[in-house]
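Participant: this one's sequence-less:
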């Protein structure tokens, strides 16, 4: 008998987006470089190599988020203990919505995520380091 999923990813995303702040890419770009804001890149290392990086962003693989945020965890990262605003992003905004909601549920605040993720950031003209050159 197949599994019966009662709350799919669309429901989880709707629930996450209902309780977190979502920043359009242009608003996120306006925050870039501020001392009181930490951008958190949740993408896989292969995505970073292929697409490039947001300058100054902290890379936190999605699978490590809860362990890096919690000061009781042996994997805790001090960056998450700072009194700053944490802006999460991924490639398209799904992982970042779920991550921002999780971090907020854990007590991290304030948090937000970038609507449309790194893809929207690039389209809006946000700064990027690296990435593979486009195919000619």
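Facilitator: Cool, got the structure. Bear in mind that the values here come from a model prediction, so they are computed numbers and not experimental data. Numbering: from 1, shown residues only.

Participant: from here on, contacts and neighbour counts on C-alpha atoms
Facilitator: OK.

Participant: for the helix ranked longest in the chain, which positions count as buried?
Facilitator: The longest helix of the chain (DSSP state H) is helix 94-106. Neighbour-count burial for helix 94-106, counted by 16 or more other CA atoms under 10 Å, picks out 94, 95, 96, 97, 98, 99, 100, 101, 102, 103, 104.

Participant: Against that first model, consider the following:
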């Protein structure tokens, strides 16, 4: 008799991740070419499996309560180049190729565009594309 699990994909590697109580793990997207940190989002088991299977970033949107394929609205997809787990097994690092050069919904390359100067957060990165041109006006 043939083993019934022989043809089933294995996801034991997901069990090594220290998920939050609500089943999430923070994921940092980093530019695979120059090392820039682009954004941080949340992943659940399903989004991480899809990211690996599809080769592009899929996150869990806490505000929408559903899977979110990066770039589904903007076209600015993140193509997966490498995936890493930190030493505590509680943060995922996605090394990606950022399509369109914009990772942030504000129209900037990175979500980390503000810098602390004299006790105030100051924008240090320009808007590359008007968000209304990316997503349409609401």
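Facilitator: Arrived safely, thanks for sending. Just so you know, these numbers come straight off a predicted model, no measurement behind them.

Participant: Tell me how the two chains score on TM-score.
Facilitator: After superposition, the two chains reach a TM-score of 0.25 (TM-score structural alignment, normalised by the length of structure 1), with 67 aligned residues with a CA RMSD of 5.3 Å.

Participant: elements contacting the longest helix of structure 1?
Facilitator: helix 9-19, helix 65-69, strand 85-89, strand 111-114 (3 or more CA pairs under 8 Å, 6 or more residues apart in numbering; DSSP states H and E).

Participant: ranking those by burial, who's on top?
Facilitator: Per residue and on average, the most neighbours among those fall to strand 111-114, with a mean of 27 (mean count of other CA atoms under 10 Å).

Participant: where's residue 14 of structure 1 relative to residue 29 of structure 1, distance?
Facilitator: Using CA to CA, to the nearest Å, one gets 24 Å for the distance from residue 14 of structure 1 to residue 29 of structure 1.

Participant: What is the burial count for the closest residue in space to residue 84 of structure 2 that isn't next to it in sequence?
Facilitator: Spatial nearest neighbour of residue 84 of structure 2, excluding adjacent residues (CA to CA, 6 or more residues apart in numbering): residue 93 at 5.0 Å. Each residue near residue 93 of structure 2 was counted by other CA atoms under 10 Å, and the total is 17.

Participant: wait, residue 93 of structure 2 sits on residue 48?
Facilitator: No: using CA atoms under 8 Å, residue 93 of structure 2 is not in contact with residue 48; the gap is 11.3 Å.

Participant: Secondary structure element holding residue 46 of structure 2?
Facilitator: Secondary structure from DSSP states H and E places residue 46 of structure 2 in helix 45-54.

Participant: how much space between residue 112 of structure 1 and residue 99 of structure 1?
Facilitator: 10 Å.

Participant: re the thing from before, quick one: the buried residues of helix 94-106 of structure 1 as TSV, columns for distance to residue 39 of structure 1 too.
Facilitator: As requested, the buried residues of helix 94-106 of structure 1 are arranged in TSV below (distance: CA to CA, whole Å):
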residue	distance to residue 39 of structure 1
94	16
95	14
96	11
97	14
98	15
99	13
100	11
101	15
102	16
103	13
104	15
